[in-house]
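Engineer: Take this sequence and fold it.
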Amino acid sequence: MTETSPGSWPELTTARLRLRMWEARDAAPFAAQNADEETMRYLGGPKTAAESDAYIARTKTHWAEDGYGKWAVELAETGAFIGALGLQRIRFEADFTPAVEIAWRLTRGFWGRGYATEAARAAIAYGFHTLRLPEIVALTVPDNTGSRAVMERVGMKLAGEFDHPLLPHPHPLCRHVLYRLTKQTS
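Structural biologist: Next up is the predicted model:
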């Protein structure tokens, strides 16, 4: 992984990916990704273009306020937008907060190729080495086996389950699993 800072925001590159700041050209493919029912299955369902634009705006605000956030992820070779991945401060209260979460959302056509794992490893390294975070968490619904597999491939360990405080109970997505990864000191 290499890290560059073309502006005030860091950019990460891996063997196949570039994690960069959001650009105007990302709005349409991100909206298409968020309109896909299967992609959004565990994320509350499809979103409108306006909701996707609001997500991008919130992500940029997160970067401005916290100095980290979610990157737009593209294929290094072609520049094709494939999704979003990064670190964010959890903005709800739970027994494991305050905490910084790693989260991702990739376009369905790019699933199953190891991109989420590759990008997550780069973001985790950035979180531990540059931001000096002591721990990074991840969360999802128990049925999201794809994301859970990524969490396990990057070394995260299942730490328990909880009801998401921002979702009403009962709600089909209310129950979540929590994974943790602690910085290794040597």
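
Engineer: all contacts plus neighbour counts: C-alpha atoms, from now on.
Structural biologist: Will do.

Engineer: What is the burial count for residue 71?
Structural biologist: Number of residues near residue 71 (other CA atoms under 10 Å) recorded here: 27.

Engineer: Which secondary structure state does it sit in?
Structural biologist: strand (DSSP: H, G, I helix; E, B strand; the rest coil).

Engineer: Now do the helix or strand containing residue 179: which elements does it pack against?
Structural biologist: Per DSSP states H and E, residue 179 falls inside strand 175-182. Packing partners of strand 175-182 (3 or more CA pairs under 8 Å, 6 or more residues apart in numbering; DSSP states H and E): strand 135-140, strand 157-163.

Engineer: Can you add distance to residue 185 and give those strands back as a markdown table?
Structural biologist: What follows is these, written out as a markdown table (distance: least, CA to CA, whole Å):
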| stretch | distance to residue 185 |
| --- | --- |
| strand 135-140 | 12 |
| strand 157-163 | 17 |
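
Engineer: Out of those, which gets nearest to residue 36?
Structural biologist: strand 135-140 (18.3 Å; CA to CA).

Engineer: want to put them side by side, so please do this one too:
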Amino acid sequence: MHIETLRMTIRDFTPQDAADLHAIFGDDETMENCEPAYDFEKTRDFLSSFCIARKGAVAAVHRQNGKTIGYILFNEAHEGVYEMGWIFNRNFWRQGYAYESCRAVINHAFRERRAHKIFAEAIDAVKSVGLMEKLGMRPEGVQRSQTKDNHGNWADLYLYGLLEEDWRRQFP
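Structural biologist: Next up is the predicted model:
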């Protein structure tokens, strides 16, 4: 995959992304609503086995500085149905990079891959759910006390989805 936006390049991961990905996955605050922060070896193994070998995610690269500032899960779960998720370096939060990057991946999925549906899930009811809604996704349910957060507390899992027909109405 290779997508250019105004400020970002969305592309497949390479082994050279290990340090930038670790700046994301190794940060406790960034990983708060995901899983415990990774050490460098776990980041490198995940990059190699999932992001590169399985092509399960793409890199969001800041065009001005060339750094990978975002991880975007983009994985075909079933034929025509893609799971999407995102984790961005917190130094770039609240500046529209996640929206810009994810919007580009969604457009690519529906235009180029002829996706039927994209879905996402999160335990963060504020930032993640807000971005899912801004991306045009609709709530599909809440699995109450479905999973544990990084502190061992039970947390709700918010499920959102976007059908191709809904995307076409929003972005003709």
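
Engineer: Can you calculate the TM-score here?
Structural biologist: The pair, once superposed, lands on a TM-score of 0.84 when counted by TM-score structural alignment, normalised by the length of structure 2; 164 aligned residues with a CA RMSD of 2.6 Å.

Engineer: about what we covered before: where in structure 2 does the strand holding residue 179 of structure 1 align, residue-wise?
Structural biologist: Aligned by TM-score structural alignment, strand 175-182 of structure 1 corresponds to residues 156-163 of structure 2.

Engineer: go on, stretch 106-115 of structure 1?
Structural biologist: So stretch 106-115 of structure 1 sits over residues 88-97 in structure 2, by TM-score structural alignment.

Engineer: buried ones in that stretch?
Structural biologist: Going by neighbour count (16 or more other CA atoms under 10 Å), the buried part of stretch 88-97 of structure 2 is 88, 89, 97.

Engineer: Could you do stretch 40-55 of structure 2 as well?
Structural biologist: Buried positions in stretch 40-55 of structure 2, judged by neighbour count with 16+ other CA under 10 Å: 40, 43, 44, 46, 47, 48, 51, 52, 55.

Engineer: Likewise for stretch 33-50 of structure 1?
Structural biologist: 33, 34, 35, 39, 40, 42, 46, 47, 49.

Engineer: now the buried residues of stretch 40-55 of structure 2 in JSON lines, with distance to residue 64 of structure 2?
Structural biologist: Listed next are these as JSON lines, based on distance: CA to CA, whole Å:
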{"residue": "40", "distance to residue 64 of structure 2": "25"}
{"residue": "43", "distance to residue 64 of structure 2": "24"}
{"residue": "44", "distance to residue 64 of structure 2": "25"}
{"residue": "46", "distance to residue 64 of structure 2": "26"}
{"residue": "47", "distance to residue 64 of structure 2": "23"}
{"residue": "48", "distance to residue 64 of structure 2": "26"}
{"residue": "51", "distance to residue 64 of structure 2": "23"}
{"residue": "52", "distance to residue 64 of structure 2": "24"}
{"residue": "55", "distance to residue 64 of structure 2": "25"}
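
Engineer: How about the spatially most central residue of structure 2, nearest residue that isn't a chain neighbour?
Structural biologist: Most central in structure 2 under CA atoms, centre = their mean is residue 86, positioned 2.0 Å from the mean C-alpha point. Spatial nearest neighbour of residue 86 of structure 2, chain neighbours left out: residue 72 (4.4 Å); criterion: CA to CA, 6 or more residues apart in numbering.
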